[in-house]
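Peer 1: mind looking at a prediction? Sequence and model below.
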Amino acid sequence: MKEFILFLHPMLGVFGVITAVWVFVEVLNVSERNLKRINIASILTAILMVLTWITSGYWYIVYYAGDRALILKGPWAFAHNLVMESKEHVFFIVLVLSLFLPIVTKSNNLLENKPARSLVLTLTVLIVLISLALEGAGGIISFAVRMSLLGNI
């Protein structure tokens, strides 16, 4: 189960990024034909980011204590002290932006409302860029565990 959750949480985040890119592309080419797809993709982005939050929270509560102890005793202690602590808080920005996205896409006429389109494009870019940074942070944390297990090799 541990490995499944460890795989599931970043996978859901990546799918959330992909759906945010989907929203971005659809809004760049907004038409009457793709308004429904924009709404579907924005809802999927929100759902996937909520699922990412749930699975990462479960991982953190149930499994991370052992990894944290390893990291803090290893050569890359900053991976917990700085990277993980930052990741825990920065993710909430992505979560809020993702939950706001379907509200904006559903409550505005994106065909006529250029500021609303600009807002959706900005939201999706922020979701994607911050999420990619968080994926990189996860890689640093995973590498810190490996470095701790290797010792002083």
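Peer 2: Okay, I see it.
Peer 1: drop to CA atoms for contacts and neighbour counts, all remaining ones
Peer 2: Will do.
Peer 1: helices or strands next to the lengthiest helix in the chain in the packing?
Peer 2: Scanning the chain for the helix with the most residues, using DSSP state H, yields helix 114-150. On a contact count with 3 or more Cα pairs under 8 Å, 6 or more residues apart in numbering; DSSP states H and E, helix 114-150 meets helix 2-28, helix 64-73, helix 85-107.
Peer 1: got these as JSON lines, with distance to Phe143 and mean neighbour count columns?
Peer 2: Output for the helices and strands packed on helix 114-150, formatted as JSON lines (distance: least, Cα to Cα, whole Å; neighbours: other Cα atoms under 10 Å):
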{"stretch": "helix 2-28", "distance to Phe143": "14", "mean neighbour count": "19"}
{"stretch": "helix 64-73", "distance to Phe143": "9", "mean neighbour count": "16"}
{"stretch": "helix 85-107", "distance to Phe143": "15", "mean neighbour count": "17"}
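Peer 1: who wins for proximity to Ile130 among those?
Peer 2: Smallest distance to Ile130 across the helices and strands packed on helix 114-150 (Cα to Cα): 6.9 Å, for helix 85-107.
Peer 1: report the angle between that closest one and helix 2-28.
Peer 2: Helix 85-107 runs at 40 degrees relative to helix 2-28, counting by axes from the mean of the first three to the mean of the last three Cα atoms, to 10 degrees.
Peer 1: how near is the residue lying closest to Pro102 once chain neighbours are set aside to Lys87?
Peer 2: Among residues not flanking Pro102 along the chain, Ser42 sits closest, at 4.9 Å (Cα to Cα, 6 or more residues apart in numbering). Separation of Ser42 from Lys87 (Cα to Cα, to the nearest Å): 23 Å.
Peer 1: now the residue nearest to Leu6 when sequence neighbours are not counted: which helix or strand?
Peer 2: Of all residues not flanking Leu6 in the chain, Trp59 sits nearest, at 7.1 Å (Cα to Cα, 6+ apart). Using DSSP states H and E, Trp59 maps to helix 35-62.
Peer 1: that helix vs helix 2-28, what angle?
Peer 2: Relative orientation of helix 35-62 versus helix 2-28 (the same axes, to 10 degrees): 150 degrees.
Peer 1: list the buried residues in helix 35-62.
Peer 2: For helix 35-62, the buried set under the neighbour-count rule, 16 or more other Cα atoms under 10 Å, comprises 35, 38-53, 55-56, 59-60.
Peer 1: okay, one more to line up with it:
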Amino acid sequence: MIIGGVAFVYENWIGHALIAIISLLLMVYALTTGATLRGRIKRGSGNAFKLHKKYGIYFGTFILGSFIYGLWIRLQHGESILLSVHGKLGLVILLLVVLQVIPSLILKSRARYRELHKTLGYALAPVLFIDASWGLYNGVISGTKNLVLLHSVSGGLASLVLVWIILELLYPKDRSLSRVRVASYLAVFFVTAGCWIAGGYNYLTSYSSQVKPIILEGPYPWAHEIIMEMKEHVFVFLPIIVLALSITLSILDKNNFLDDAKLRRALTMISFLALFMVLLMFLMGAIISNAGQIGTEGLR
């Protein structure tokens, strides 16, 4: 019903993106309950197995719906879904979901299948975030440049890693500190290399000379005057916040990490702030790129 409603309201890439975002949220919850079952994060109240199964089915359903919706959009334009990297990644994701969900529902003895199920689940996360980032930017600006695409995909992976950090902080176990350190190093890499270096280089070499004048002359000059100005400030502080978080986690003592709830709460808030900033940059980038595309079409 949700997929049908979105498809009815948005007969374009926006509907596909909304369905993909819902799928991402369901995937995060399914991964969380799965990690709880494996003992990687602390168990809460409730039946984790039933929740994992329930939201795994929801996740698989939304992935299937998103793929069908994307296929429908492609067919409306007379295009094959396999002509784009986004479409190929979508097909890979669908196959991974089928291989993960269907056997787990059919097999009575899941002991032999458990490791493969876990591997497929963890493999799905980065692939889905990459595909969602790729698809959103291709939807906003067709034929996007490689640097912009790298900037977008890095932001998606950074957000995934920050979610990982938040979960480890909220549900600490004996090995959580070592895992959260690795996650923080990855966050620093994705934010610095993809969001900062690639994004900054594209801003200096391409955006300032080509896109900015088009936006200012187009119908939405505020996309640069307000949104880009905001993004520039977030752009400056985001790597500093993520780096400070990583340094703090790297020097933390294991006992302090496990015993000091206030410390973990503070680190969790910082991680949420970094995640919010990444997602905000993603949204602002989409608005700016869309304004540039509209301005370009107006000049034709």
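Peer 2: Perfect, I can see it now. If you're wondering where the values come from, they're calculated on a predicted model, not measured in any experiment.
Peer 1: quick one: map the residue nearest to Leu6 of structure 1 onto structure 2.
Peer 2: Taking TM-score structural alignment, Trp59 of structure 1 has Asn202 as its aligned residue in structure 2.
Peer 1: in this structure its match contacts Leu150, no?
Peer 2: No - counting by Cα atoms under 8 Å, Asn202 of structure 2 does not reach Leu150; the two are 10.3 Å apart.
Peer 1: right, and the helices and strands packed on helix 114-150 of structure 1 - which one's nearest Leu119 of structure 1?
Peer 2: Ranking those by proximity to Leu119 of structure 1 (Cα to Cα) places helix 85-107 first, at 8.0 Å.
Peer 1: how close does the closest one sit to structure 2?
Peer 2: With mean Cα distance after the TM-score superposition for structure 1, helix 85-107 of structure 1 departs from structure 2 by a mean of 1.3 Å once superposed.
Peer 1: what number of residues lie near His80 of structure 1?
Peer 2: His80 of structure 1: 21 surrounding residues under other Cα atoms under 10 Å.
Peer 1: can I assume it is in contact with Arg68?
Peer 2: Yes - His80 of structure 1 lies in contact with Arg68 (Cα under 8 Å); the separation is 6.6 Å.
Peer 1: thinking again about what came up before, quick one: the helices and strands packed on helix 114-150 of structure 1 as TSV, columns for distance to Leu134 of structure 1 too.
Peer 2: As requested, those are arranged in TSV below (distance: least, Cα to Cα, whole Å):
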stretch	distance to Leu134 of structure 1
helix 2-28	9
helix 64-73	17
helix 85-107	6
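Peer 1: closest one to Leu121 of structure 1 among those?
Peer 2: In terms of Cα to Cα, the element of those nearest to Leu121 of structure 1 is helix 2-28, at 5.6 Å.
Peer 1: trace Phe78 of structure 1 over to structure 2, please.
Peer 2: Structural alignment (TM-score structural alignment) places Phe78 of structure 1 against Trp222 in structure 2.
Peer 1: scratch that, Arg117 of structure 1
Peer 2: Aligning on TM-score structural alignment places Arg117 of structure 1 opposite Arg264 in structure 2.
Peer 1: what is the neighbour count of its match?
Peer 2: Arg264 of structure 2 has 21 nearby residues by other Cα under 10 Å.
Peer 1: kindly report the same for the one 10 residues further on.
Peer 2: Counted with other Cα under 10 Å, the burial measure for Ala274 of structure 2 works out to 25 neighbours.
Peer 1: I figured it hits Leu238, correct?
Peer 2: Yes - the pair Ala274 of structure 2 and Leu238 passes the contact test of Cα under 8 Å, sitting 6.5 Å apart.
Peer 1: which ones are touching the residue nearest to Leu6 of structure 1?
Peer 2: Applying Cα atoms under 8 Å, 6 or more residues apart in numbering, we find Trp59 of structure 1 in contact with 2, 5-6.
Peer 1: could you do Leu72 of structure 1 as well?
Peer 2: 78, 80-81.
Peer 1: swap in 7 Å and give it another go.
Peer 2: If you count contacts by Cα atoms under 7 Å, 6 or more residues apart in numbering, Leu72 of structure 1 has them with His80.
Peer 1: ok, so what distance separates it from Tyr58 of structure 1?
Peer 2: In terms of Cα to Cα, Leu72 of structure 1 sits 21 Å off from Tyr58 of structure 1.
Peer 1: hmm, back to that, nearest residue to the match of Arg117 of structure 1 other than its sequence neighbours?
Peer 2: In space, and not counting its chain neighbours, Arg264 of structure 2 is closest to Leu169: 5.9 Å by Cα to Cα, 6+ apart.
Peer 1: what do we get in structure 1 for that neighbour?
Peer 2: Matched by TM-score structural alignment, Leu169 of structure 2 corresponds to Val27 in structure 1.
Peer 1: over to Ile288 of structure 2?
Peer 2: Checking with TM-score structural alignment, Ile288 of structure 2 has Ile141 as its match.
Peer 1: I figured that match hits Asn81, correct?
Peer 2: No - in this structure, Ile141 of structure 1 is not within contact of Asn81 by Cα atoms under 7 Å, at 10.3 Å.
Peer 1: ok, these two, which is more surrounded?
Peer 2: Ile141 (22 against 13).
Peer 1: OK, contacts around that one?
Peer 2: By Cα under 7 Å, 6+ apart, the contact list for Ile141 of structure 1 reads 79-80, 84.
Peer 1: if we use 6 Å, what do you get?
Peer 2: By Cα atoms under 6 Å, 6 or more residues apart in numbering, the contact list for Ile141 of structure 1 reads Ala79.
Peer 1: same check on Ile130 of structure 2?
Peer 2: Neighbouring residues of Ile130 of structure 2 by Cα under 6 Å, 6+ apart: Val153.
Peer 1: right, and the secondary structure at it would be what?
Peer 2: Here Ile130 of structure 2 takes the helix state, with states given by DSSP: H, G, I helix; E, B strand; the rest coil.
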